[in-house]
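> structure for the following, please:
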Amino acid sequence: MTSSELNSAANLHFPDKTDWLQKLALSSLGLGLLLIFISGFQAKGEVNFMVTGIALALVALLTYFFRTYLKTQPGVRINGIWLRSSTSRGLIAWVTGVFLTGFYVVLYWWPGLMTGLIRSIDPLSYFIRGIEADRWFLYGTFYTLAVVIMGVRALFKYRHSTYHIIRTLSVMFFQLVLAYLIPYFLILFNQPEFYPSYFWPLKYDYLFPGTVDYLIKTPGALGVFFVFWTAVISLIGVPVLTYFFGKRWYCSWVCGCGGLAETAGDPYRHLSDKSRKAWQWEVAIIYPVLGFIILTTLLLWVNSVTGGGILGGLSNGFSQTYGFFIGSIFSGVIGVGFYPIMGSRVWCRFGCPMAAYLGILQKHFSRFRITTNGGQCISCGNCSNYCEMGIDVRWYAQQGQPIIRSSCVGCGMCATVCPRGVLNLENGPRQDRFQPTAFISSENVRILK
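The predicted model follows:
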């Protein structure tokens, strides 16, 4: 069968149900994006075009989401995701991926090309921070808008699940308030810029001696509190919370990287590679990244204590190397730019040191697991297909085995798309973690029905 015949067959089974209001909303979105694009052509920016474009785009997206999801009954529908060009690595997906990747490349290495866009949001920057905008403020603003507006989409899409409603509201809150407003308000009041929702080793420099020294010497008590907060949460809070709730408390509820993946990246979650080779690459990359940042932190402290007499500039070289290859290229360019091609959790799965740290704790010390009821499984494959971390959930379900994987972020989507209620996210006694479902204690606390 030719490609044209396949497309014709696909259209017969999945006809275009876009109505006039949805088409009007998408047209308005295109106009809004055009106005945003035009605002960047002038060296001094064009505030009116930027404001109008953002407002028009937001209204258009809200209208489209409202119409798309509320004209159908509640429930997750994944029909046709492998037949759409935008979600099956087709032409639209590649164009989107090239655009996102190009945006990050220009942002990091040719920010002068974005001068017009940056100047267009100066009024907002002066209002929130008291200073003119820069490329990172532009990026933070667009990033936060993406999490919030696509979070609204997730609220519509998963409105039948209380768990996902609360989880989505959580990532929206932490990104908007703790990762956007609070850091910039701190600058407004002449305090150090600090992101309280990011911890070491993800925010790797927060425990570097230079950052610690800078924060401690900051006038007032806030700097000392920030150092205390980072150390306590990173070294004590993370293990304790992970013991009780698994890595999901952070990766799926708090982290900004996970927040973008769960909202803007949701249409691409099924693209994650489920092969054993991908799992081998995951193990081969993510743990060395964690080891690299631990080694870098230790070397910097040794250098600091010895006054640089032992290692000289070697430790700084480690830090700069990590910041360039991991902090910029991996987490930014690849981590987000490759959403439409490799799925929404490329960075979280293959490169994030925080995910590696949490994963070790989850697999060996946590009470968290996903239990399965193999007798009810019909092998539909929805759970594996929808797993953004590339876990073959169906295999565990068929065997009736609990899922205890270091890579699992506990998003709960596998349980949500299961038509038979085979999967449950649970926190139970540690001695029962690896037992088949039939032997799990009735004392377990089920937190996802």
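> hey, let's count contacts and neighbours off CA atoms from now on
Will do.
> and residue 261, what element?
If you go by DSSP states H and E, residue 261 is part of helix 256-263.
> which strands or helices does that helix pack on?
helix 135-157, helix 162-173, helix 248-251 (3 or more C-alpha pairs under 8 Å, 6 or more residues apart in numbering; DSSP states H and E).
> can you rerun that using 10 Å?
For helix 256-263, the packing partners by 3 or more C-alpha pairs under 10 Å, 6 or more residues apart in numbering; DSSP states H and E come out as helix 135-157, helix 162-173, helix 248-251, helix 335-337, helix 346-350.
> any idea of the angle the first one forms with helix 256-263?
Put plainly, it is helix 135-157. 40 degrees (axes from the mean of the first three to the mean of the last three C-alpha atoms, to 10 degrees).
> show me what helix 135-157 is packed against.
Using 3+ C-alpha pairs under 10 Å, 6+ apart, helix 135-157 sits against helix 47-70, helix 91-109, helix 115-120, helix 122-128, helix 162-173, helix 256-263.
> and this one, so I can compare the two:
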Amino acid sequence: MAFDANLTLPRPPVPDTTATEKTLLTVVGLGLLALLTVAFDADAGRARLSFWAGVLLLSAGTLGWAWYTFGRQPAGVLQDNLWLRASSSRGAVAWLTAVVLTGFYVVLYWFSNDNGQGNFGPLNQLIHALDPFSQWLRHKPSDQWFLYGTFYTLAVLLMGGRALWKYRHSPYQRIRTASVMFFQLGFAFLLPGLLLAFQRPEYYFSYFWPLKYDYLFPGTVSYLLKDGGPALGVFMVFWGAAMSFVGTPILTYFFGKRWYCSWVCGCGGLAETAGDPYRHLSDKSRAAWRWEVRIIYTVLVLIVALTALLWLGASGAVPALQAVTEPLSKAYGFAIGSVFSGVIGVGFYPLMGARVWCRFGCPMAAYLGLLQKHFSRFRITTNGAQCISCGNCSNVCEMGIDVKQYAQRGEPIIRASCVGCGMCSTACPRGVLNLENGPTEGRYQGSQLIHADSLRILS
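From the prediction side, this is the model:
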């Protein structure tokens, strides 16, 4: 506790919230309250008005608060008081946020199925408030997944705006943030909706197997070829297979897994924007790393085996498999696709950090990580002579890597889990860490890693 030399009275460790900040946060709160009232309003017209009023208040308050908090201060990574605030130190506010997020996912996944009757349970009014927008974009009424996609995209855009203010001094962070905002809005929200409007399959061109696991399942391939049309359907199947087995290895060789996990993927996009206030909560212990390795590669093996079994069963070579593979795919979809990636992956942001799913469960991250560690030119080089052991780099790493230990020894960071977000480099006050693409020869030889033809990306 710090003391004032003149008054000898203790000063609070966390600065008082200004009147302007309180006003902006109140606007955010009113927006959330307006959205909450929609769920209990039986009048469709009034509910729709409350919905868009809530979205407007929430957007204005969030962007205004982001500008007031970060835009008026000197540029730089501001990590002050994170462990002193209840919202970012697993305090009461963090637990409340986790409960609300988890509860929303549970209701969305398992209590909002309309069964073809147009009633979506607890979220019914919220979902139908989007009917005009859904009809305009997709030419069909809204459903629980359209509500989810709208909220998801809104979160990425609003918190992406916050990230642009917060990290405006770093060209790399600005481009990376703009990239995930673009891919979420364009490829994961608008384009799938337009495909439905033209009576084509709802397809996400920015998601690939094994993350979008069913895209290479026999049933999905048949559906795409049938309903997608002779040209588009074939292209969808070709695109998914080519990106999984050709595009991914090539791009990872040149850029590491960051080309996807930090620039394209919607899961990573939400983590890097909405999850940014919680990045310091990732466990850096050796025990956490052991669990990470055990779980994430198990999930990868499971989806590879399941995909192979589904194709084997569909071929008719082993007729008995057809009765087994369908329950297995449903079990995987429930346990991994819903509980792990959704409920835990997002609901636990305020408690375990923003990359829980990416770090412990995502099979795409495991696949990319193996390519990055053993075949990629990407690495983070360090200069131990300049490291002052401040720990900023480790604090901002949401993948649980104790970056400081590498920096102190001047060792390159070539880890399967690293998503190349570059936050460690951005947060370093001495320029010790640099993201580079270079020849694989000599990649484990410390200072000899810097070659003349390396691409050096400064933060």
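> out of the helices and strands packed on helix 256-263 of structure 1, nearest to residue 446 of structure 1?
For residue 446 of structure 1, the closest of these is helix 162-173, at 12.0 Å, according to C-alpha to C-alpha.
> and the next element down the chain from that closest one?
With DSSP H and E, the next secondary element past helix 162-173 of structure 1 is helix 182-188.
> so the next helix or strand after that following helix matches what in structure 2?
Using DSSP H and E, the helix or strand that follows helix 182-188 of structure 1 in sequence is helix 209-216. Counting by TM-score structural alignment, helix 209-216 of structure 1 lines up with residues 218-225 of structure 2.
> find the residue closest to residue 367 of structure 2 in space, skipping its chain neighbours.
Excluding the flanking residues, the one nearest residue 367 of structure 2 by C-alpha to C-alpha, 6 or more residues apart in numbering is residue 300, at 7.3 Å.
> what is the aligned counterpart of the one you found in structure 1?
With TM-score structural alignment as the criterion, residue 300 of structure 2 pairs with residue 290.
> which ones are touching its match?
201-202, 296, 351-357 (C-alpha atoms under 10 Å, 6 or more residues apart in numbering).
> need the helices and strands packed on helix 135-157 of structure 1 in JSON lines (columns: mean neighbour count and distance to residue 76 of structure 1).
Compiled in JSON lines, those are given as follows (neighbours: other C-alpha atoms under 10 Å; distance: least, C-alpha to C-alpha, whole Å):
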{"stretch": "helix 47-70", "mean neighbour count": "19", "distance to residue 76 of structure 1": "10"}
{"stretch": "helix 91-109", "mean neighbour count": "17", "distance to residue 76 of structure 1": "22"}
{"stretch": "helix 115-120", "mean neighbour count": "24", "distance to residue 76 of structure 1": "37"}
{"stretch": "helix 122-128", "mean neighbour count": "17", "distance to residue 76 of structure 1": "37"}
{"stretch": "helix 162-173", "mean neighbour count": "20", "distance to residue 76 of structure 1": "12"}
{"stretch": "helix 256-263", "mean neighbour count": "26", "distance to residue 76 of structure 1": "15"}
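> quick one: which of the ones you listed is nearest residue 217 of structure 1?
Of those, nearest to residue 217 of structure 1 by C-alpha to C-alpha is helix 122-128, at 24.5 Å.
> pull up the aligned stretch in structure 2 for the closest one.
So helix 122-128 of structure 1 sits over residues 131-137 in structure 2, by TM-score structural alignment.
> could you point out the longest helix in structure 2?
helix 286-315 (DSSP state H).
> list the buried residues for it?
Using 16 or more other C-alpha atoms under 10 Å as the burial criterion, the residues of helix 286-315 of structure 2 that qualify are 289, 292-293, 295-297, 299-300, 303, 306-314.
> likewise stretch 216-226 of structure 2?
In stretch 216-226 of structure 2, counting by 16+ other C-alpha under 10 Å, buried: 216-218, 221, 224-225.
> what's in contact with it?
Counting by C-alpha under 10 Å, 6+ apart, 200-203, 208-210, 213-215, 228-238, 240-241, 244, 306-315, 329 sit against stretch 216-226 of structure 2.
> give me the contacts around stretch 25-41 of structure 1.
Here stretch 25-41 of structure 1 has contacts from 20-24, 45-65, 67, 113-121, using C-alpha under 10 Å, 6+ apart.
> quick one: distance of that stretch to the chain centre.
25 Å (C-alpha atoms, centre = their mean, to the nearest Å).
> again, but for stretch 250-269 of structure 1
3 Å.
> same question, stretch 276-283 of structure 2
Using C-alpha atoms, centre = their mean, the offset of stretch 276-283 of structure 2 from its chain centre is 13 Å.
> just stretch 345-359 of structure 1 next, same as before
Distance, centroid of stretch 345-359 of structure 1 to centroid of chain: 11 Å (C-alpha atoms, centre = their mean).
> next: stretch 355-371 of structure 2.
On the basis of C-alpha atoms, centre = their mean, stretch 355-371 of structure 2 sits 12 Å off its chain's mean C-alpha point.
> what range does that stretch cover in structure 1?
Against structure 1, stretch 355-371 of structure 2 falls on residues 345-361 (TM-score structural alignment).
> what is the end-to-end distance of the matching stretch?
One end of stretch 345-361 of structure 1 to the other measures 19 Å (C-alpha to C-alpha, to the nearest Å).
> same check, this time on stretch 151-163 of structure 1
End-to-end distance (C-alpha to C-alpha), stretch 151-163 of structure 1: 14 Å.
> how about it: buried residues?
So stretch 151-163 of structure 1, judged by 16+ other C-alpha under 10 Å, has buried residues 151-159, 161, 163.
> how about stretch 331-343 of structure 2?
Going by 16+ other C-alpha under 10 Å, stretch 331-343 of structure 2 has these buried residues: 332-333, 336-343.
> check the gap between residue 191 of structure 1 and residue 223 of structure 1 for me.
Counting by C-alpha to C-alpha, the gap from residue 191 of structure 1 to residue 223 of structure 1 is 8 Å.
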